[in-house]
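> model the structure of this input:
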Amino acid sequence: MNDLYYMSAKDLGMLLKERKLSPVELTKIMLDRIDQLDDTLRTYITPLHETALKQAREAENKIMKGEYLGPLHGIPVGIKDNQYTMGIRTTDGSKLFVNFYPSETATVVSKLVLAGIVMLGKQNLHELAAGSTGTNPYFGTTRNPWNIEYMPGGSSGGGAASLAAGLATLATGSDTFGSIRVPAAMCGVYGLKPTHGLVSAHRVFPTAWSLDTIGPIARSVGDLALMLQVMAGYDPHDPASLRVPVPNYSEDLNKNIKGLTIGVPTHYMENLDEDVDKLFHQAVSTLKSLGVEIKEVVIPELEMATFAGYATVGGEAAAFHHQWLKTHAEDYSPDIRSFFLAGSLIEARQYIQAQQARRRIVQAFERAFGEVDMLLGPTIPIMTPKFKENWVKQNLDVVKRIMPYTVPINLTGVPALAVPIGLDRYGLPVGMQFIGSHLTEKQLLQIGHNWEQVNPLQIKITDD
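Below is the predicted model:
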């Protein structure tokens, strides 16, 4: 039964559909594992034993009656705790919302429930989905299952760590300036930040309205495709929602990628930790051996991304939290309070300049995609850090290092797929991201699936 913890949703789905495995049996096994390990790993804020078993029994009854709903029917899923669940506590990882029980469910969660998932619980996150390390002084800091002394990344750290530890089969995330891709990189899993507006953000706690993007996290690209199929689609309740056709993301995943041209921005090759640099160059060489043409591209506008990101995220987050910052400032941890208070000092002139910079970065990406099929870079420039005693300073330092690599994708609204590329000298995962133009998720998943076949987590750097 140990294999069930790490089995893909696709494979589990076939067992469930053929009645070779019971959804109730699978759910009990997963909940028992959460009970055994999560006091240490802290991947869940609110495990949902009763809800999960109720949904598992419903799934079992339907499947037994021949009412199979599709490949996610009966699959155990973790839900990021910034996504509303009606009648179930939704904290956004914050002391402010410790007793918040929504009267509505987020559109994306409703879609997954209608597809028959089993909701294992509400998963831990960096407070208010506004940090990159996974520390949380109120609900416990999530630990990296590869080594609990190291951070899992954030803000969707609970989801990524639960997948790495076999505490969920799939997980939902959100990405405002890297919050799906950063923990995917640090935990050695796969994460997709979709095109902005492809997946509804209705009834998801906002971090920065114009950047917030909801997406899937999984242990395989095929599972990401299954999740995105359900999660994507127009929602009239979300003003940013895109009214576009949703293709079959699982179709042609094996499509040959030979002949694709991938651009590597020179900006993404700067200031890399040694092991990240080595593993990324090895990955580029592997892609060449798969028939991909690699082309160096220069996008000087990326230099503006950090300013535009800070001004946009800080300004929009401070606007949403304005009243709480005035009346409950003590309920924010020091790193988040500093970030949001700094955002409250951003003037209209600076915010407008940031949006003008965004437009120039968008135009620069459009020019680049006129020359290449997609872009490629390290997900983050740093090796997964060990937790430091001064976690407040560390959190701010980590955001400063990673933002130039992750936030351009949010500022432009394009999709990006984070994949592992190997283990550093300490045995911690390292990742890279394929970046596509708008609505190229299907192509990203195809190249990601091809990449997955090289078994990247078997690639290791030894400390010479």
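
> drop to CA atoms for contacts and neighbour counts, all remaining ones
OK.

> the residue minimising distance to the centre of the chain and residue 158: what is the separation?
Nearest to the mean C-alpha position of the chain, counting by Cα atoms, centre = their mean, stands residue 180 at 1.7 Å. Using Cα to Cα, to the nearest Å, residue 180 is found at 11 Å from residue 158.

> same check on residue 128?
13 Å.

> ok, the two, which is more surrounded?
residue 158 (36 against 23; other Cα atoms under 10 Å).

> can you confirm that one is in a strand?
No. Using DSSP: H, G, I helix; E, B strand; the rest coil, the assignment for residue 158 is helix, not a strand.

> that one and residue 38 touch, don't they?
No. Using Cα atoms under 8 Å as the test, residue 158 is too far from residue 38 to be in contact (10.3 Å).

> need the residues touching each of the two.
residue 44 (Cα atoms under 8 Å, 6 or more residues apart in numbering).

> quick check: the residue nearest to the centre of the chain touching residue 218?
No. With contact defined as Cα under 8 Å, residue 180 and residue 218 do not form a contacting pair (10.6 Å).

> please generate a structure for the following sequence too, so the two can be compared:
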Amino acid sequence: MNDIADLTLAALRDALKAKKVSSLEATQAYLANIEKAKALNAFITVTPDKAREMAKASDARLAKGEGGPLEGVPLGIKDLFCTEGAPTTAGSRILDGFRPPYESSVTANLWRDGAVMLGKLNMDEFAMGSSNETSYYGPVVNPWRKKGGNSDLTPGGSSGGSSAAVAARLCAAATATDTGGSIRQPASLTGTVGVKPTYGRCSRWGIVAFASSLDQAGPIARDVRDAAIMLRSMAGCDPKDSTAVDRPVPDYEAALARSPKGLRIGVPKEYRVEGMPEEIERIWAQGVDWLKDAGCEIVEISLPLTKYALPVYYIVAPAEASSNLARYDGVRYGFRAKEYKDLLSMYEETRAQGFGDEVKRRILIGTYVLSAGYYDAYYLRAQKVRKRIFDEFVEAFGRVDLILTPSTPSAAFALGEKTADPVQMYLNDVFTVTANLAGLPGASVPAGLDRDGLPLGLQLLARPFDEETMFTGMAALEKAAGFKARPEPWWG
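This next block holds a predicted model:
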């Protein structure tokens, strides 16, 4: 089978069970694609020996008629997930050389279900970024290019390695994390499907922390079915994480067969932001029509506190980051400065050399808003507004089942285009941060191409722990959009 890497995760799963292809063949096909795609810089670390070893073990289980739901399927793992014995850097120099002696709960779940690890995917440093340009290991390049153009574009961030690898067929699917849109925004910019589940649906144990009350793991995949299969394996209660909720994990794949007829879809007027490209407006209106044609009821809703979401996020997230990143001191693991006078200067030099500019910026902002004299004015007030945003969503979900919005305010932009202006970069999260602040599930589904031939996505938000209804809506959008476009493989 020459086109193994072109199979969706679901098709590969079925082919492996039917013994039409072996896990080792699939793994070799992906490793060959990774080797050819070095120009994309999607992987920080490739683990070929480990991958082949895991694939052979899967083939042995499949030969006996055994195996889990993901048996033999090769995956890419965002380098924020600790993987036992394999380098885990979080895209930062300060964790250079760190090999965790333990496995994150999410990746342990995937290995339990038979998945194969191809390697660790590039990302914005400590997941802080919207373009995958803050990584110590260099930017990831989007496999998509503008029609007739050859300039390098961003794959989105922070899960840019995950989105680029899935779009370029370097893995069957990938893990990712979302703190303010880091699954949905890169999925939108690469024509892939990204799912941020409800806060607490997936364990955060063993995931390098950015902002603990916002971080959540989820999948980036080629289509909605693949995302459903991935999430079922990734999710679950975990005694090692007090925020992981103890409730059954539904069969998300089964939810795809449900009819969307009768679902009430909320369309929030506040998401029509000033200066939004006409193409985003058009694809959003198209999404409304698609769901209406599928038998859904369209309801205009108001979420007036939306305008405060970005400022609240950029107070809460840096505050939590400044606390979480205090542990990186060069003493116990990772990078340590070579020249220093005493213990204090060792801390200072290590952190100055080990953290990139964006991480330093957020640590400074976070420390400032938590400091005496500013805590009440900034952090406490932001938390109060956050609760109001949650209450506003609760009220809206009393009237609707799902909320439809654009995923991003634009298609993929050029690398370097927004790095000089952090505020412009932060505006990429304008449609996604509300879901993190309110702990809601959200997903991006590819909906079409813009005039330059670049993908655009639509976002669905659902009630907490109602991912099943969200998947039903996603399947309806996917079917109506009929998105089959792929990037031309210019990279090799």
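
> circling back to that earlier point, overlap in contacts, residue 180 and residue 218 of the first structure.
residue 191.

> contact partners for whichever residue in the second structure pairs up with residue 359 of the first structure?
Aligning on TM-score structural alignment places residue 359 of the first structure opposite residue 387 in the second structure. Contacts for residue 387 of the second structure (Cα under 8 Å, 6+ apart) come out as residue 438.

> centre of the chain to the helix or strand hosting residue 387 of the second structure, how far?
Assessed by DSSP states H and E, residue 387 of the second structure sits inside helix 381-396. Put simply, helix 381-396 of the second structure sits 24 Å off its chain's centre (Cα atoms, centre = their mean, to the nearest Å).

> would you list every one of the strands in the first structure?
With strands called from DSSP state E, the first structure shows them at 44-47, 76-80, 118-123, 170-175, 190-193, 213-218, 261-265, 293-297, 374-378, 416-423, 429-435.

> so where in the second structure does the second one end up aligned?
In this case it means strand 76-80 of the first structure. Going by TM-score structural alignment: strand 76-80 of the first structure matches residues 74-78.

> against the first structure, what's the mean shift for that stretch, could you check?
Mean deviation of stretch 74-78 of the second structure relative to the first structure after superposition (mean Cα distance after the TM-score superposition for the first structure): 0.5 Å.

> got the contact list for that stretch?
Here stretch 74-78 of the second structure has contacts from 23, 26-27, 30, 51, 115-123, 159, 161-162, 165, 171-177, using Cα under 8 Å, 6+ apart.

> ok, stretch 219-226 of the first structure next?
Residues contacting stretch 219-226 of the first structure (Cα under 8 Å, 6+ apart): 8-10, 71-72, 163-164, 169-170, 189-192, 216-218, 249-250, 253, 445, 448-449, 452.

> matching residues in the second structure for it?
Counting by TM-score structural alignment, stretch 219-226 of the first structure sits on residues 222-229 of the second structure.

> which of the strands of the first structure sits closest to residue 346 of the first structure?
For residue 346 of the first structure, the closest of these is strand 170-175, at 22.2 Å, according to Cα to Cα.

> could you tell me where that closest one falls in the second structure?
The aligned range for strand 170-175 of the first structure is 173-178, by TM-score structural alignment.

> buried ones in the matching stretch?
Going by neighbour count (16 or more other Cα atoms under 10 Å), the buried part of stretch 173-178 of the second structure is 173-178.
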